[in-house]
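1. I'd like to go over a predicted model; first the sequence, then the structure.
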Amino acid sequence: MRLPPSRATFVIGALTAVAWAGVALTGATEMAAVLAGFIPERLAPGGDAMTSASYGIPIAQAVPVWLTPLSATLVHGGLLHLVFNLLMLGFCGRFVEVVLGARGLVALYLVGAYVAAAAQFAVDPGSLAPMIGASGAISALFGAYALLFGERRGRLADHRFGKALHVLWLAAAWIGFQLLVGFATTQAGAAIAVAAHIGGFIAGLVLAKPLLRWRYRHA
């Protein structure tokens, strides 16, 4: 199947790649993570001062905390991190954009970024570790892709219960996968924002159909 041009997906991917390249070329990846990443502790009273003291970086230079769920999507820890996210964005985004349109895709991406940050804050509100990468926002696209293009099996597929069961199965599978990945990376000494990925995915499941109805509201 030949898909129409996915302009919004391409623009998001290009901006993400350019932002990473600019940071990587200056060698300021760690500083960018602190100044542009989402740090839950910054939302607490005195959180900026604590963050500044912990990293030795003037937090006054940082992106306003309410914008960091978005700016964090432009910062990646390395080339592999970036490439994996761009592959996921390119694969899921172009299919989702065909169904939801460019505006719907951008809206889902932005909301997914904020829901991912909120989920990460909910599980670790005092964390000083920057959450970076577009994985949370892309998880929302993956959730929408799974709901819109996932194959339903069984006799219940044509009933509401069957549809609800399908959604629950997708959510359980994604959550289980993220928990396994999180456990593996923790054992290896790294960290992954599992809650952010789960939150983004659930946002995609919840918003896919409303955004579809919104796109064709005048049809």
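-> Nice, I can see it. Numbers count the residues shown, from 1 in each chain.
2. make it CA atoms for all contacts and neighbour counts henceforth
-> OK.
3. remind me, longest helix of this protein?
-> helix 79-123 (DSSP state H).
4. That one packs against which elements?
-> On a contact count with 3 or more C-alpha pairs under 8 Å, 6 or more residues apart in numbering; DSSP states H and E, helix 79-123 meets helix 7-26, helix 68-71, helix 135-149, helix 194-215.
5. List the buried residues in the last one.
-> Taking 16 or more other C-alpha atoms under 10 Å as the neighbour-count basis, helix 194-215 is seen to contain the buried residues 194-208, 211-212, 215.
6. Throw the helices and strands packed on helix 79-123 into JSON lines and include distance to Ala62, thanks.
-> Below are the helices and strands packed on helix 79-123 laid out as JSON lines (distance: least, C-alpha to C-alpha, whole Å):
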{"stretch": "helix 7-26", "distance to Ala62": "15"}
{"stretch": "helix 68-71", "distance to Ala62": "9"}
{"stretch": "helix 135-149", "distance to Ala62": "21"}
{"stretch": "helix 194-215", "distance to Ala62": "21"}
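7. ok, and here's another one to check against it:
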Amino acid sequence: MDWSQARATATITIVTLVASLLILAMNLLPEAAVGGGFIPLRFDAAVPPDAGFPVPAILTPLTATLIHGGFAHVALNLLMLVYCGGQAERAVGARGIVLLYVAGAFAAALGQYLMDPVSHVPMIGASGAISAVVGAYALLYGQRRAQAVAGVSADVVHVLWLAAAWIGIQLLVGLAGFGGTTIAIGAHIGGFIAGLALARPLLLWRYRGA
């Protein structure tokens, strides 16, 4: 892959890797998860949103992407980001991939909030934001990666297969118990939907003046 066409993906990957490894190496995971993870209960009107927390609640969907439950957790997430993000960035450009990733992080947080709005368990990891990248990649490259099945278009088949594979990988990580990670299903769904919704608008936005 020509990384000159995927510099934003490379930057996101490096920043996430460095932050996650530092937290793990310094044994700061519990403090980081509570302080920077996304906690749905913090958005309850009865709870002071920022009392005693180092990061404002509204920013935690982003800071949560820099915190991972273990080395396998961060490695699997970033492998998917490198592949799908690099390909998607070639289509939507650097600004497009950054917008996609950020929107995916917030969509993932919203998805998890809707699943359990009173949860006090921190959601950590970049998989929700990466789900948006995976969704966009599936839509942008689906036609040449899959074949129509039983009247279902190649685009839809590719999206479904990639979504199933991505969620399956995350489930295996959770079942293996790497770093005590749990699977935020709502986050994966929210991020993936955001990626599907934004892929073509971002593509059109990049080439609107062409």
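-> Arrived safely. Quick caveat: nothing in here was measured; it's all calculated off a predicted structure.
8. before we move on, the earlier item: show me the one of the helices and strands packed on helix 79-123 of the first structure that comes nearest Thr185 of the first structure.
-> Thr185 of the first structure sits nearest to helix 194-215 of all those, at 10.3 Å, using C-alpha to C-alpha.
9. And the closest one against the second structure, how far off on average?
-> Here the mean offset of helix 194-215 of the first structure against the second structure after fitting is 0.7 Å, by mean C-alpha distance after the TM-score superposition for the first structure.
10. Contacts for that helix, please.
-> 99-101, 104, 108, 111-113, 115-120, 123, 135-144, 146-148, 167, 171, 174-175, 178-179, 182 (C-alpha atoms under 8 Å, 6 or more residues apart in numbering).
11. State the distance from Gly200 of the first structure to Gly37 of the first structure.
-> When C-alpha to C-alpha, to the nearest Å is the yardstick, Gly200 of the first structure and Gly37 of the first structure sit 17 Å from each other.
12. picking up where we left off before, how far off helix 7-26 does the longest helix of the first structure point, in degrees?
-> 100 degrees (axes from the mean of the first three to the mean of the last three C-alpha atoms, to 10 degrees).
13. can you name the residues of the first structure that stretch 110-123 of the second structure overlays?
-> Aligned by TM-score structural alignment, stretch 110-123 of the second structure falls on residues 118-131 of the first structure.
14. Residues in contact with that stretch: which ones?
-> 33-34, 37-42, 44, 51, 72, 193-196, 198-199.
15. make it 6 Å
-> 34, 37-41, 195-196, 199 (C-alpha atoms under 6 Å, 6 or more residues apart in numbering).
16. Which member of those is positioned nearest Arg155 of the first structure?
-> Gly199 (29.8 Å).
17. what separates the equivalent of that closest one over in the second structure from Pro122 of the second structure, distance-wise?
-> With TM-score structural alignment as the matching criterion, the partner of Gly199 of the first structure in the second structure is Gly190. Distance from Gly190 of the second structure to Pro122 of the second structure, counting by C-alpha to C-alpha: 17 Å.
18. cool, and Leu76 of the second structure?
-> Leu76 of the second structure is 20 Å from Pro122 of the second structure, by C-alpha to C-alpha.
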